[in-house]
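A.B. asks: make a model of this:
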Amino acid sequence: MTLLLVAGGFWQDEIDAESFWGRTGVLDGLRAHGEVLAPERPRRARSWAAEGDFLANLVTEPVTVVAGSNGCSAAARFAVARPQLVERLVLAWPATAHDPEVDGFTRDALRELGADDDTVEALLGGGTLRGVGDDELRGLGMPVAVVPSEPENRMHQRYTVDAIKELTGATELPGCPEPPMPAFQPDGFVHSVVQFGLSRA
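C.D. replies: As a prediction, this is how the structure comes out:
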């Protein structure tokens, strides 16, 4: 089974696949167990649908998708649109949506980076995950796992994990700090992903 990694970040030039998965040791750890794709997400995409389409165009056979932080929205959008290409879905440290304070400074940051009002509202919209309705999450048919951020923080709050579990029946994997936080250690995360993502059960 091939793993497709979707990095976090939200229009931030300083966060990419290398900083999120490469330098943190996740990529090397997972490559010891099989084929791993870790593409760069489109820079400053104006919709989550565009990000989902980008991911769908990378593969022709079903993959296990492992997404982090805001990358969870891109991955979920992919899984909703092309469920036949997503065998399993891991939503790690899912970014919290609809927190007024978080949305406020995110809205300001997007505007400073050149997003117009329609783009900002489209990117911030959705349900539990930005860009995806809760009914769409509830309709996912593949096995889903979720990794909480521990300790939780304002960008990655516990209630988001609980909502995803309720909507999808997701398996909760052991929590840890999200990369590229200095406290992140890859070994436990890699082990959990391998056990869930490569399992044939």
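A.B. asks: going by C-alpha atoms from here, please, whenever you check contacts or count neighbours.
C.D. replies: Fine.
A.B. asks: check contacts around the residue most central in space within the chain.
C.D. replies: By Cα atoms, centre = their mean, the chain has its centre lying nearest to Cys72, at 2.1 Å. With contacts defined as Cα atoms under 8 Å, 6 or more residues apart in numbering, Cys72 is in contact with Val6, Gly8, Leu91, Ala92, Pro94, Ala95, Leu129.
A.B. asks: ok, the first one to Val66 distance?
C.D. replies: Val6 sits 6 Å away from Val66, taking Cα to Cα, to the nearest Å as the criterion.
A.B. asks: for Leu89, pull up the helix or strand it's in.
C.D. replies: Using DSSP states H and E, Leu89 falls within strand 86-92.
A.B. asks: in the chain, which spans are strands?
C.D. replies: 3-6, 36-37, 63-68, 86-92, 144-147, 171-172 (DSSP state E).
A.B. asks: more crowded one of Val6 and Val66?
C.D. replies: The neighbour comparison of Val6 against Val66 (other Cα atoms under 10 Å) goes to Val6, with 29 against 23.
A.B. asks: which residues touch the nearest residue to the more buried one once chain neighbours are set aside?
C.D. replies: Closest residue to Val6 apart from its sequence neighbours, by Cα to Cα, 6 or more residues apart in numbering: Ala67 at 4.4 Å. Neighbouring residues of Ala67 by Cα under 8 Å, 6+ apart: Leu5, Val6, Ala7, Gly8, Ala75, Leu89, Val90, Leu91, Ala92.
A.B. asks: run this one through as well so I can compare:
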Amino acid sequence: MSTVFLVHGGLWEPMNADRFWRAPGIVAALEARDVSVLAPDRAQSPASWTEEVAVLRKRLPQEPVVLVGASNGCSVAALLAIEHPESVERLVLAWPATSGDPVVDERTRAGFTSRGASAAIAEELLAADTLRGVRDEDLALLSIPVAVLPSVPENPSHQRKTVEALLRLIPGSRELTGCPEPPTPDFPPHKDELAGTLAAFIG
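C.D. replies: Presented below is the predicted three-dimensional model:
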């Protein structure tokens, strides 16, 4: 079975792989299904999505992986798949962060600036088509198996319309059974189902 490379959520906030993937039990649940897991930390205060991709590119193993991006980590995962197709055999976009919503973007921008990001960095990170930092035309060229896992129930930061847009854009993509995103309080009962869903997609 292929190695799963987990890309945690968050953007310019105190989030890391331990809090997002390990503490909620997702890594352990996958490993219990004999899935090999890598879950590195993303850049904490990136100036661009290019910087984010460069940090994680160094952590990819030599053999192709199944990439699982979460929330804003979907942007990094998608860009890795687009720019380094030799390293990615499958892609899961889980709880994709909604872009282009004025209320959500303004709240996100305020969060960036309160943590020290310049206005230029905030605009760079918020620039978006369907996913922040990723061109729709590049998503439409993906030829690997892609699955989209929605936030259920949806919320302002993870809206259903983003899932539907990705399913339309990416050829052959399919929807997986959704659940609340970790590490929210509603997630724990869904841990084993999520691990089973991801293991089944990996094959």
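A.B. asks: any idea what the TM-score comes out to?
C.D. replies: TM-score for the superposed chains, counting by TM-score structural alignment, normalised by the length of the first structure: 0.95, backed by 197 aligned residues with a Cα RMSD of 0.9 Å.
A.B. asks: still on that earlier bit, shared neighbours, Val6 and Val66 of the first structure?
C.D. replies: With Cα under 8 Å, 6+ apart, Val6 of the first structure and Val66 have common neighbours Ala75.
A.B. asks: and stretch 127-135 of the second structure, which residues are buried?
C.D. replies: Across stretch 127-135 of the second structure, burial judged by 16 or more other Cα atoms under 10 Å covers Ala127, Ala128, Thr130, Leu131, Arg132, Gly133, Val134, Arg135.
A.B. asks: residues in the first structure aligned with that stretch?
C.D. replies: Per TM-score structural alignment, the counterpart of stretch 127-135 of the second structure in the first structure is residues 125-133.
A.B. asks: now the end-to-end length of the matching stretch.
C.D. replies: 9 Å.
A.B. asks: need the contact partners of that stretch.
C.D. replies: Residues contacting stretch 125-133 of the first structure (Cα under 8 Å, 6+ apart): 47-49, 72-74, 76-77, 94-97, 122-124, 134, 160, 163-164.
A.B. asks: returning to that earlier point: tell me the residue in the second structure aligned with the residue nearest to the centre of the first structure.
C.D. replies: Under TM-score structural alignment, Cys72 of the first structure pairs with Cys74 in the second structure.
A.B. asks: TSV for the strands of the first structure, including distance to Asp53 of the first structure?
C.D. replies: Output for those, formatted as TSV (distance: least, Cα to Cα, whole Å):
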stretch	distance to Asp53 of the first structure
strand 3-6	13
strand 36-37	16
strand 63-68	14
strand 86-92	13
strand 144-147	20
strand 171-172	26
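A.B. asks: Met181 of the first structure: which of those is closest?
C.D. replies: strand 63-68 (12.5 Å; Cα to Cα).
A.B. asks: what about the closest one, how far off from the second structure?
C.D. replies: Mean deviation of strand 63-68 of the first structure relative to the second structure after superposition (mean Cα distance after the TM-score superposition for the first structure): 0.6 Å.
A.B. asks: how close does the residue nearest to Val6 of the first structure get to Ala49 of the first structure?
C.D. replies: 16 Å.
A.B. asks: can you get me a residue count around the closest residue to Arg107 of the first structure other than its chain neighbours?
C.D. replies: Nearest-residue entry for Arg107 of the first structure: Val120, 6.4 Å, with adjacent residues in sequence omitted and distances by Cα to Cα, 6+ apart. Per other Cα under 10 Å, the neighbour tally for Val120 of the first structure reads 19.
A.B. asks: residue ranges for the helices of the first structure, please.
C.D. replies: All helices of the first structure, identified by DSSP state H, fall at 17, 26-31, 48-56, 71-81, 100-112, 117-124, 134-138, 158-168, 186-197.
A.B. asks: didn't Leu123 of the first structure look like it was pressed against Trp48?
C.D. replies: Yes - using Cα atoms under 8 Å, Leu123 of the first structure is in contact with Trp48, at 6.8 Å.
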